[in-house]
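Asks: Fold the following for me, if possible:
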Amino acid sequence: MWSSSVIPTFLFLSVFPVGLAPDPGSTTQGNDIYPPFWDQTDGDIAEFPVQNNKIIVDLWKYMDRLRIYKILIRESNKYFASFGKNNTGNVFWALTLLYGRLFETGRFSEPPNSSRCAYESGVSSCISINSAWGGISFYVVIAYFLGAIESEFLGNLPYEVELLPREEYRSNFCYSVEECRAAYPQIMDIANRFYKYLQSRKIVSTTGGIPQYDTDEDTAIFKMWAAHQAAIDVAKPKFSDV
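Replies: Down below sits the predicted model:
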């Protein structure tokens, strides 16, 4: 459907004509650079409901994926503090902005030309399982989220995370660390290497009371990009018919 080089480059950079994301400022009020509903989530794992001692996440809801991105940004920001303010130095920021843009422009709606899951005045919160954009985005977000859980980058979570599956096209997706590890070990290994790199960084100085880590920006981007590419390579063939 698309070449292997075009898809990831577009997914990562299409929001901006240059590689660096613009500084969105300190508030989302009157600022459309933030993803839709950015200020309606704290980026805290505690925001997800808990049932039967499990944290319940529905990756077919826009807000749940957005919370995951915000959690990853919040947990990793300390490693990128010296590269830009207001999240812009974080390697997850451009992907998060693109995720919001895909939602806002209807890429997650039910094809073809259906109003189901379409973004209209900010009403819809679903992501169609029949959307190729939604399916590819699914693999990108699980690579980073499940990799963060498996590598313990998110620390000791109070409960096990349960991703709610959809029976439709069930075999096209994986919904747990164990399931994704068994089906796509290359994704999990590469994502783990990214998080292990961040966890190995040391504090080298303090600026204004904020610790500065010895993160090499190019290395972090390279390792993060490798996980992104691995997820795209797995996802793309699954949606070649749409």
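Asks: rest of the way, CA atoms for contacts and neighbours
Replies: Fine.
Asks: give me the element residue 9 is part of.
Replies: Using DSSP states H and E, residue 9 falls within helix 6-13.
Asks: Sequence B follows; please return its structure for comparison with A:
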Amino acid sequence: MLRPTVLFLFLACAVSLSRSAVVLENGMPILWAQTAGQVTDLPIQNGIVTPDPWNFLHRMSLYRLMIAATDPFMGSMGTGTGENPMWGLTVQLGWFLTSGRLADPTGATTCGLQTGDTMCVSTQSWWSCVSYLVSALPFLSAAQQGFLGEGVQVQMQVPEGVEDYCTTYADCTTRYPDAMAKWDAYFTGLKTSAESALPENEKKDSILGLYWAAQMASIYSASACNAKMSSYSSPEVTFVNSWLNSAEYVSAANFHSTLEKSSKFSIPLPSRVLQEGDSPPNIADLSQEENHTLSVFSWMKNMNSLLGGSLVRMWRSAMCSATTREKGREMLEQLMLNPSFATSTFLSIISGMTTSC
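Replies: Below is the predicted model:
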């Protein structure tokens, strides 16, 4: 349990050869079988659960345990086993790993590199910093709300000398009050929804709304990670900013981040950290799909900037009902996965949807 296998080396080679993101293994997130199946599989010291989120398997375990704990409240999501919206974060974490984004970008250590500990998650990585905010924070909230068992207490491990990460519910609530409050609202909302007499589609929309409000609050807290961007190339920093911008559209549409859909959206993401000189859509060692994704992300970010932020505001305005949010999710899928879907079409549809609200 919690032991990496040679699979990671195979996956890393597959990434370097195929240049497409590897996010699943036998239909499940990468190394899923190696993660903790129950809370007691994690380290426990003096009666306190002490996961090490700087180890990939531990960080992925946080998601596995939260998904298992919340699945009983997910009846409105659908009948499949991959309907829990938190599956999206597991797939995202797998992409972070195989694309090298959890590794130390400073070159000071071999953390996360093939020449070092491949399961190491670097405290210096911007991507792992953001990932911490959408893994450790919800896990601490879930424990506080009783989803992990009666009276379960949690304290995250942190490398010696590292002080810029919160480790307990109280600590994280002090540092990130809005994010923790919204994760609390999400977990308590699951219990409320289970007892609600609302139609299933309305329950689903409500749960997804609470989920994305919490996830975006964590992402907005990523300003605490900004100093770590200095270790990356300008193309990677540009991608970081456009990736953050894309989250505005996904969240406003209450995207149902199932295991299947999240995998489709992750496969076209860049399978390596971008370097100086990389210029989409003409990065030779990335696939056509990856180049397309980078171009779309860049277009959305640049267009929003040119319009003074009004593109995001228009999109949010258009996502005014469960019906338009459903249409929005379909349109995002076309934009990201269908190269023939013109960006001009995207703009005209948004305008039309906005006037219907």
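Asks: thinking again about what came up before, quick check: the helix or strand that comes right after the helix holding residue 9 of the first structure aligns to which part of the second structure?
Replies: Per DSSP H and E, the first helix or strand lying C-terminal to helix 6-13 of the first structure is strand 50-51. On the second structure, the counterpart of strand 50-51 of the first structure by TM-score structural alignment is residues 44-45.
Asks: what's the answer for stretch 136-143 of the first structure, then?
Replies: Stretch 136-143 of the first structure maps onto residues 130-137 of the second structure, going by TM-score structural alignment.
Asks: what sits against residue 31 of the first structure?
Replies: residue 24 (CA atoms under 8 Å, 6 or more residues apart in numbering).
Asks: How are the strands of the stretch 201-350 of the second structure distributed by residue range?
Replies: According to DSSP state E, counting those that start in this stretch, the stretch 201-350 of the second structure carries no segments that qualify as strands.
Asks: What's the local residue count around residue 79 of the second structure?
Replies: Residue 79 of the second structure has 9 neighbouring residues, counting by other CA atoms under 10 Å.
Asks: And residue 101 of the second structure, by the same measure?
Replies: 23.
Asks: and the strand or helix carrying residue 182 of the first structure, what does it pack onto?
Replies: If you go by DSSP H and E, residue 182 of the first structure is part of helix 177-183. If you count contacts as 3 or more CA pairs under 8 Å, 6 or more residues apart in numbering; DSSP states H and E, helix 177-183 of the first structure packs onto helix 132-150, helix 185-199.
Asks: And it, how far out from the chain middle?
Replies: Centre-to-centre, helix 177-183 of the first structure and its host chain are 18 Å apart (CA atoms, centre = their mean, to the nearest Å).
Asks: so where is that helix in the second structure?
Replies: With TM-score structural alignment as the criterion, helix 177-183 of the first structure aligns to 169-175.
Asks: after superposition, how close is the helix holding residue 182 of the first structure to the second structure?
Replies: Helix 177-183 of the first structure, aligned to the second structure and superposed, deviates on average by 1.3 Å (mean CA distance after the TM-score superposition for the first structure).
Asks: who touches that helix?
Replies: So helix 177-183 of the first structure is in contact with 146, 147, 149, 150, 174, 187, 188, going by CA under 8 Å, 6+ apart.
Asks: quick one: the fourth one and residue 45 of the first structure, what's the gap?
Replies: I take that to be residue 150 of the first structure. 15 Å (CA to CA, to the nearest Å).
Asks: Tell me which residues are up against stretch 107-123 of the first structure.
Replies: Contacts of stretch 107-123 of the first structure (CA under 8 Å, 6+ apart): 36, 102-106, 124-134.
Asks: Can you give me the buried ones in it?
Replies: 107, 108, 109, 110, 111, 116, 117, 118, 119 (16 or more other CA atoms under 10 Å).
Asks: Export these as CSV, with columns for secondary structure.
Replies: Output for these, formatted as CSV (DSSP: H, G, I helix; E, B strand; the rest coil):
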residue, secondary structure
107, coil
108, coil
109, coil
110, coil
111, coil
116, coil
117, coil
118, coil
119, coil
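Asks: Which of those sits closest to residue 156 of the first structure?
Replies: Distance to residue 156 of the first structure, by CA to CA, is smallest for residue 108 among these, at 32.4 Å.
Asks: That closest one corresponds to which position in the second structure?
Replies: Checking TM-score structural alignment: residue 108 of the first structure goes with residue 102.
Asks: Looks like residue 129 of the second structure contacts residue 123 (just checking).
Replies: Yes - counting by CA atoms under 8 Å, residue 129 of the second structure touches residue 123, with 6.7 Å between them.
Asks: Who are the contact partners of residue 89 of the first structure?
Replies: Taking CA under 8 Å, 6+ apart as the test, what residue 89 of the first structure contacts is 80, 81, 82, 83.
Asks: so who does residue 224 of the first structure touch?
Replies: Contacts of residue 224 of the first structure by CA under 8 Å, 6+ apart are 91, 191, 194.
Asks: Out of the residues you listed, who's the most crowded?
Replies: Busiest of these [other CA under 10 Å] is residue 191, holding 28 neighbours.
Asks: gap between that residue and residue 41 of the first structure?
Replies: 25 Å.
Asks: Out of the contacts of residue 89 of the first structure, which comes closest to residue 231 of the first structure?
Replies: residue 80 (23.1 Å).
Asks: how near is that closest one to residue 178 of the first structure?
Replies: Residue 80 of the first structure is 30 Å from residue 178 of the first structure, by CA to CA.
Asks: Which one's more surrounded, the two?
Replies: Set side by side, residue 80 of the first structure and residue 178 show more neighbours around residue 80, with 23 against 13, by other CA under 10 Å.
Asks: Looking for the alignment partner of the more buried one in the second structure.
Replies: Looks like residue 80 of the first structure aligns to residue 74 there (TM-score structural alignment).
Asks: What sits closest to that match if chain neighbours are left out?
Replies: residue 84 (6.6 Å; CA to CA, 6 or more residues apart in numbering).
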